[in-house]
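Engineer: test case, fold it:
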Amino acid sequence: MTAVSMVLTLAVVMMWLGTAVPWPVALVVGLGIDGGWLATLAYERRLAAQGDHNRVVTAVGWSFGLIATSVLVAHALTAEHSAGAWLAVAWLPIAAKALWLVHSLWERTALTAAALDAIRGIQQEARDEAAVARARLRAEATSEETRLAAVTDAGARVARVQARTAKTLAGAWSTLESARQGEDTSRALTSVTGRVTPGVTPRWELPVWGPVEPVTALESGPALSDTDLEWIVIDIIAHEAKKGRSVSYREVATLFRTGGHSASEVRLRAAWKRAVGAS
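Structural biologist: Coordinates of the predicted model:
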């Protein structure tokens, strides 16, 4: 676009001023405009390569662009033929300068090949991790679906077995109830049980189906210490000695547990040995 603008500027100057001044003069004027624009552009590019910027050089460059555009606009307005076509290309010098500005902005943000490779590597790694995460989620969803299907199928099989078992039990209880209600069966059972257990009337009761109430656990007292165990064993031995009896360990253990006490066999035997040794 810069080259086209320079050619158009030179051609317009030659055609516009060629009728008023000799063509060498018009050529010098055109080359002066293009040369000044190109020189300021080159110097501005050199400063940009060094990381520097000069507003004066930039202003001069824009001035040469405006001059070239003004020449093209003036020629289009004064031309007798093809005025619209000349106006259509009159914006090229300003557009070329604007593109050089955009190019300078791009160079300020340009990255090295190593940085671009690192960015591509990071992006590829992120894509790989996202793909692995998606695959893991799909696999987990599939396995969970399979597990739920298996659990549902197993539950259905259990329900069918329970239904068949309940039906079988219902038939069995119905048969037993019919047998119990029958007069002949009742007399036969009574005659048989009467000989085995005289005076006992047989009762055939069906089980009650319903909620089960949990039985509360027995509350045990605090664990006895070794000293307490020893004193209890000594007391049992002394009490039996008053009766003129010498008791063995088995008798002491039986009397100990009959008295409502509880202890492990090892601790109780150790207490008995200490009590016998002390006596």
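Engineer: only C-alpha atoms from now on, for both contacts and neighbour counts.
Structural biologist: Noted.
Engineer: report the distance from the lengthiest helix in the chain to the chain centre.
Structural biologist: Of all the elements of type helix in the chain, the one with the most residues (DSSP state H) is helix 113-181. In terms of CA atoms, centre = their mean, to the nearest Å, the gap separating the centre of helix 113-181 from the centre of its chain is 19 Å.
Engineer: after that helix comes which helix or strand?
Structural biologist: helix 183-196 (DSSP states H and E).
Engineer: not counting the helix or strand following that next one itself, show me its contacts.
Structural biologist: Following helix 183-196 in sequence order, the next helix or strand is helix 226-242 (DSSP H and E). For helix 226-242, contacts defined as CA atoms under 8 Å, 6 or more residues apart in numbering pick out 246-247, 252, 255-256, 267-268, 271-272, 274-275.
Engineer: let's see this one next to it:
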Amino acid sequence: MSAPAARTVLPAVAMTAVSMVLTLAVVVMWLGTAMPWPIALVVGLGIDGGWLATLAYERRLAAQGDHSTPVTAVGWFFGLVATSVLVAHAATADGSAGAWLAVAWLPLAAKALWLVHGLWERTALTGSALEAIQGIQQEARDEAAVARARLRAEAGTEETRLAAVTQAGARVARVQAQTATTLSRAWSTLESTRAGKDTGRALTSVTTRVTPGVTPTWELPVWGPTNPLPALDATPALSDAELDRLVDEIRHSETPALSYREMSTRFRAAGHSASEVRLRGAWKRVVAA
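Structural biologist: Sure thing, here's the model as predicted:
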């Protein structure tokens, strides 16, 4: 018998033995005054024997995985009979009624303990099954712990990122506010300077932004001798016909024909010059032709 089974069956066996002894003793003492004690002993043994026989039959059926309601009912009947005998004896006893009533519940308690043991047997699992269940539970707990840790880490990372973004945004806002204040002060100073009588004429030689409509005449000073550079020869602009011919020639230089972007790149690489508007117009004309 396994240790878990012993924890439920041993109390039931002990309670049953005590109940049978009490029932037999009470029957002999109670009925022994009204009939010969051998007859009272037979009555007591009959109650205990009937109870023990039904209990043995119930245990055999339980071992086979079966159950019989009539047998269970008979077993509870014998338990009630034993309890009734104990209660009746306690009611007629002189001076010790309370003590006998205190033990009158033992037969029913013994039946209840056998019921508990039967329930344990129907729900008991083997050691391997219990280990498998414990492994599944442990795996579920591990996965839950890992998921919680991952969520906490992601939440901390997101919180740090948001804090950094917020601080950076606040710094940018402060710099923009300071820059706007500085520009406002600079424009205010420049406006007051332009509006001055003497300073306005002095600024005329610096920029036309301050005094619109006036051409500046101030030039940068020249330090040291200078050598004039020859003017760059302007490349003559291509005519539409030449531009169309070049575009068509470059476009059909490979098979299949080049795209506009490839043609434009090769056109510039060849040293030709044309505005993007003219080049795209020539492309459209060549494609349409």
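Engineer: how close are the two chains, by TM-score?
Structural biologist: The TM-score (TM-score structural alignment, normalised by the length of the first structure) is 0.68; 221 aligned residues with a CA RMSD of 3.4 Å.
Engineer: hmm, back to that, average offset of the longest helix of the first structure relative to the second structure?
Structural biologist: In the superposition with the second structure, the average deviation recorded for helix 113-181 of the first structure is 1.6 Å (mean CA distance after the TM-score superposition for the first structure).
Engineer: could you tell me where that helix falls in the second structure?
Structural biologist: Using TM-score structural alignment, helix 113-181 of the first structure lines up with residues 127-195 of the second structure.
Engineer: repeat that for stretch 8-25 of the first structure.
Structural biologist: Going by TM-score structural alignment: stretch 8-25 of the first structure matches residues 22-39.
Engineer: re earlier: which of the contacts of helix 226-242 of the first structure count as buried?
Structural biologist: Buried positions within the contacts of helix 226-242 of the first structure, assessed by neighbour count (16 or more other CA atoms under 10 Å), are 252, 255-256, 268, 271-272, 275.
Engineer: in CSV: these, plus secondary structure and distance to residue 89 of the first structure.
Structural biologist: Shown next, in CSV, are these (DSSP: H, G, I helix; E, B strand; the rest coil; distance: CA to CA, whole Å):
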residue, secondary structure, distance to residue 89 of the first structure
252, helix, 125
255, helix, 125
256, helix, 122
268, helix, 117
271, helix, 120
272, helix, 123
275, helix, 125
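Engineer: just the residues you listed now: which is nearest residue 31 of the first structure?
Structural biologist: residue 268 (124.2 Å; CA to CA).
Engineer: excluding residues flanking it in the chain, which one is nearest the closest one?
Structural biologist: With CA to CA, 6 or more residues apart in numbering as the criterion, residue 268 of the first structure has its nearest non-adjacent residue at 6.9 Å, and that residue is residue 229.
Engineer: can you tell me how far the one you found is from residue 239 of the first structure?
Structural biologist: 15 Å (CA to CA, to the nearest Å).
Engineer: which of the two has more neighbours?
Structural biologist: Per other CA atoms under 10 Å, whichever of residue 229 of the first structure and residue 239 has more neighbours is residue 229, with 23 against 13.
Engineer: in stretch 96-115 of the second structure, what's buried?
Structural biologist: Quick answer for stretch 96-115 of the second structure (16+ other CA under 10 Å): 100-101, 103-111, 113-114.
Engineer: check the contacts of helix 226-242 of the first structure and tell me the two furthest apart.
Structural biologist: It's 246 and 267 that sit farthest apart of these, by CA to CA, at 21.1 Å.
Engineer: which position in the second structure pairs with residue 95 of the first structure?
Structural biologist: Here residue 95 of the first structure is matched to residue 109 in the second structure, going by TM-score structural alignment.
Engineer: list the buried ones in stretch 119-131 of the first structure?
Structural biologist: Within stretch 119-131 of the first structure, judged by 16+ other CA under 10 Å, no residue is buried.
Engineer: ugh, wrong one, I meant stretch 35-42 of the second structure
Structural biologist: 37, 40-41.
Engineer: ok, stretch 1-15 of the first structure next?
Structural biologist: 2, 5-6, 8-14.
Engineer: what's the nearest residue to the match of residue 95 of the first structure if we skip its chain neighbours?
Structural biologist: Per CA to CA, 6+ apart, closest to residue 109 of the second structure is residue 15, 7.3 Å.
Engineer: for residue 43 of the first structure, pull up the helix or strand it's in.
Structural biologist: Per DSSP H and E, residue 43 of the first structure falls inside helix 23-49.
Engineer: list the contacts of the residue nearest to residue 109 of the second structure.
Structural biologist: Contacts of residue 15 of the second structure (CA under 8 Å, 6+ apart): 106-107, 109-110.
Engineer: tell me which of those fall in helices.
Structural biologist: Per DSSP H, helices hold the following members of those: 106-107, 109-110.
Engineer: of the buried residues of stretch 1-15 of the first structure, which is the nearest to residue 167 of the first structure?
Structural biologist: For those, the nearest to residue 167 of the first structure is residue 2 (98.0 Å; CA to CA).
Engineer: now do the contacts for that closest one.
Structural biologist: 92-93, 96-97.
Engineer: what about 6 Å?
Structural biologist: residue 96 (CA atoms under 6 Å, 6 or more residues apart in numbering).
Engineer: same deal with the one 3 residues further on?
Structural biologist: Under the criterion of CA under 6 Å, 6+ apart, the contact partners of residue 5 of the first structure comprise 92-93.
Engineer: and it, what helix or strand is that in?
Structural biologist: Here residue 5 of the first structure sits within helix 2-17, counting by DSSP H and E.
Engineer: need the contacts of residue 15 of the second structure in TSV with distance to residue 248 of the second structure, can you?
Structural biologist: Putting the contacts of residue 15 of the second structure into TSV (distance: CA to CA, whole Å) gives the following:
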residue	distance to residue 248 of the second structure
106	115
107	115
109	110
110	111
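Engineer: go through those and name the one nearest residue 190 of the second structure.
Structural biologist: residue 109 (106.9 Å).
Engineer: what distance do you get for the closest one to residue 12 of the second structure?
Structural biologist: 8 Å.
Engineer: residue 185 of the second structure versus the residue nearest to residue 109 of the second structure, what's the distance?
Structural biologist: 102 Å.
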